[in-house]
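# return atomic coordinates for the entry below.
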Amino acid sequence: MKAGIQINFIPGRERGAVLVVSLLLLLIMTLLGVSSMQTTTLQERMAGNTRDRAVAMQSAEYGLRDAEGFIESIVTTGAFNGSNGLYGENDTDPDIADPTTWGSSDTTPAASSLAKTSAPPRYYIKLSGIIPGTQGAMNMSGYGENKGTGDVTTFKITSRGTGGSQETEVILRSHYGRAM
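Alright, predicted model coming up:
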């Protein structure tokens, strides 16, 4: 006689339990794989949107700096007459929520644009008024120095920047003062 393991095979008793268990495990692994792919796709979209918003923010900040440069270059406020993105004290501000505002002559495009933006930043400047030096002299040159005594002309700058698409936008507002 041969020594060893004897396997008893009884026909009709197999019911395919191994097949059913393996198919269930395969189904569970497939569901886990699909779920992880969806999570990864969502995270990639979120990262892309965050990057697009950061580009829009940088673009809007660039528009503010461009407007400040314009203010520093002017000699008089005579051009603030309600056209070409320059508004006087009594002019009505454009509607910043209206998308057509940012494509019209109500605003001024920045001199150039940043890479990967869908459009150059646009801004408008409103003359806020003049603060006389005697009513609260402003320290225009930095902290810790003597306050100046001259009049300060103040401006309100509103800038809009876009990201890689027109749907991603950031609108910033800044107040800027300059002795004229």
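# contacts and neighbour counts: CA atoms only from here.
Will do.
# can I assume Thr153 sits in a strand?
Yes: secondary structure of Thr153, determined by DSSP: H, G, I helix; E, B strand; the rest coil: located in a strand.
# that one reaches Ile131, doesn't it?
Yes: under the criterion of Cα atoms under 8 Å, Thr153 lies in contact with Ile131, with a separation of 6.3 Å.
# following up with a second sequence; could you model it the same way so I can compare the two?
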Amino acid sequence: MNKALHPVAAIRRQQGVSLLVVLILLLVMSLLGIAVLRSSALQERMSANMVDRNEAVQAAETGLVVAQATVIKGTFNAMWNGSTTYTALRTAGGLTCANGYCDRSDPTNADTWQTAPDKPATWTTMANGARYGFTVEYLGNAKGESSEVRGVCNTSSAPRYLCERPMFRVTSYGRGRGVAQVVLQSNIISQPQ
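The predicted model follows:
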């Protein structure tokens, strides 16, 4: 004999299934929502770190430009005609190795080989809140002629300023508004202003 289920009995057997399906869908949607929130929070942190790093790089680059423009082409520009030395200019300006102006011109002379500080003595804050500082090391005179005068340095009557160029190493430190720090270093063979 065929036993057909009564419609009321069939409905009673399915009442718990719909609740279970809804709970599973709610759980899946909650997990997806949490994953999206975590992803967006991570992307926000990554973009903030990138901005901070870019600010630190720009600050360090600014330090290099300032050191070249104001220190090397400014304070130490008088070295070109040979009338003064790096040590004399540094002493007259009260610039010591402790505050970032070191002499490394003669590696065989222990008096001129000074250890540069591992961070700048003074920091300059930029408009965006990033900071920079730099150290300048005098490396001695580089031999060579400029593109304007060729063959002159091979003669004994060549002017010293055309054939000897003061050489410096500038180490620039940049810090962003957060925790990013950047160190850039550049060797500069200066030219008269």
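# let me see the TM-score of these two.
Put the two chains on top of each other and the TM-score (TM-score structural alignment, normalised by the length of the first structure) is 0.75; 153 aligned residues with a Cα RMSD of 2.3 Å.
# can you tell me how far the spatially closest residue to Met57 of the first structure that is not a sequence neighbour sits from Phe9 of the first structure?
The shortest distance from Met57 of the first structure to any non-neighbouring residue, by Cα to Cα, 6 or more residues apart in numbering, is to Val170 (5.6 Å). As judged by Cα to Cα, to the nearest Å, Val170 of the first structure and Phe9 of the first structure stand 75 Å apart.
# ok, those two, which is more surrounded?
Neighbours were counted for Val170 of the first structure and for Phe9 using other Cα atoms under 10 Å; Val170 has more, 20 against 8.
# aligned to the more buried one, what sits in the second structure?
With TM-score structural alignment as the criterion, the equivalent of Val170 of the first structure in the second structure is Val182.
# and its match, what does it touch?
Under the criterion of Cα atoms under 8 Å, 6 or more residues apart in numbering, the contact list for Val182 of the second structure reads 53, 56-57, 60, 173-175.
# and of these, the nearest to Arg90 of the second structure?
The shortest gap between Arg90 of the second structure and any of these belongs to Tyr173, at 21.2 Å (Cα to Cα).
# got the contact list for the aligned partner of the closest one in the first structure?
In the first structure, the residue matched to Tyr173 of the second structure (TM-score structural alignment) is Arg160. Counting by Cα under 8 Å, 6+ apart, Arg160 of the first structure makes contact with 59-60, 63, 102, 121-123, 169-172.
# how about the nearest residue to Asp103 of the second structure, chain neighbours excluded?
Tyr138 (4.9 Å).
# over to Glu72 of the first structure?
Across the structure, with Cα to Cα, 6+ apart as the measure, the residue nearest Glu72 of the first structure apart from its sequence neighbours is Arg178 (7.5 Å).
# what about the host helix or strand of that neighbour, distance to the chain center?
Using DSSP states H and E, Arg178 of the first structure falls within strand 169-179. In this view, strand 169-179 of the first structure has its centroid 16 Å away from the chain centroid, taken as Cα atoms, centre = their mean, to the nearest Å.
# likewise stretch 35-50 of the second structure?
Using Cα atoms, centre = their mean, the offset of stretch 35-50 of the second structure from its chain centre is 23 Å.
# centroid-nearest residue for the first structure?
Note on the first structure: the residue nearest the mean C-alpha position is Arg53, at 3.0 Å, using Cα atoms, centre = their mean.
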